[in-house]
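Undergrad: this is a predicted model, with the sequence first.
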Amino acid sequence: MGFPCYEAKDAARFIRDECCVRHLANVEYDPAAKARFERNISGPYLIWCARQGVSTGVTHE
């Protein structure tokens, strides 16, 4: 996958790289970036949580 994110700046860089954006706010407003975020980050995370039996309270719209 990627590299471990020990600090918020590392996580932000990872998200920007995965979503091909310069600013994190673009993930919310750019449909293609949002789709990449859901496909590459939040989707796999939600699957992992479900397998662990962890409830996140988050669903995809």
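TA: Yep, it's here.
Undergrad: drop to CA atoms for contacts and neighbour counts, all remaining ones
TA: OK.
Undergrad: now the helices: where do they sit in the protein?
TA: Ranges of helices within the chain are 8-19, 25-29, 31-37, 43-52, based on DSSP state H.
Undergrad: could I get those as JSON lines with mean neighbour count?
TA: Putting the helices of the chain into JSON lines (neighbours: other C-alpha atoms under 10 Å) gives the following:
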{"stretch": "helix 8-19", "mean neighbour count": "15"}
{"stretch": "helix 25-29", "mean neighbour count": "14"}
{"stretch": "helix 31-37", "mean neighbour count": "17"}
{"stretch": "helix 43-52", "mean neighbour count": "13"}
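Undergrad: here's the one I want to compare it with:
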Amino acid sequence: MPAWSQASEEARTSAAIAILGIWEYMQRAEPAPHRPRLVTVARQWVSYRLQTAPVRA
């Protein structure tokens, strides 16, 4: 995905946070058996992004 490979670290982290929000909303609005696992994975991805994000001075 060329756009993803060219995105800044901040943009990638923002995308991860937005995707987590989408999955959390969908789980609350229309629960489905597979959604808790997707929310869990999205949370893990956000956690990873925040832990590995470059520190800005």
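TA: Noted; the coordinates are in hand. Since we're looking at a predicted model, the values are computed, not measured.
Undergrad: superposing both, give me the TM-score.
TA: TM-score of the superposed chains, computed with TM-score structural alignment, normalised by the length of structure 2, equals 0.41; 37 aligned residues with a C-alpha RMSD of 2.4 Å.
Undergrad: ok, and the closest non-adjacent residue to the most centrally placed residue in structure 2?
TA: Nearest to the geometric centre of structure 2 sits A16, at 2.3 Å (C-alpha atoms, centre = their mean). Using C-alpha to C-alpha, 6 or more residues apart in numbering and skipping the chain neighbours, the partner closest in space to A16 of structure 2 is V46 (5.5 Å).
Undergrad: list the contacts for the residue nearest to the centre of structure 2?
TA: Each residue near A16 of structure 2 by C-alpha atoms under 8 Å, 6 or more residues apart in numbering is listed here: A42, W45, V46, R49.
Undergrad: make TSV from those residues and add neighbour count, secondary structure and distance to R35 of structure 2 to it.
TA: Listed next are these as TSV, based on neighbours: other C-alpha atoms under 10 Å; DSSP: H, G, I helix; E, B strand; the rest coil; distance: C-alpha to C-alpha, whole Å:
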residue	neighbour count	secondary structure	distance to R35 of structure 2
A42	21	helix	10
W45	17	helix	15
V46	21	helix	16
R49	18	helix	21
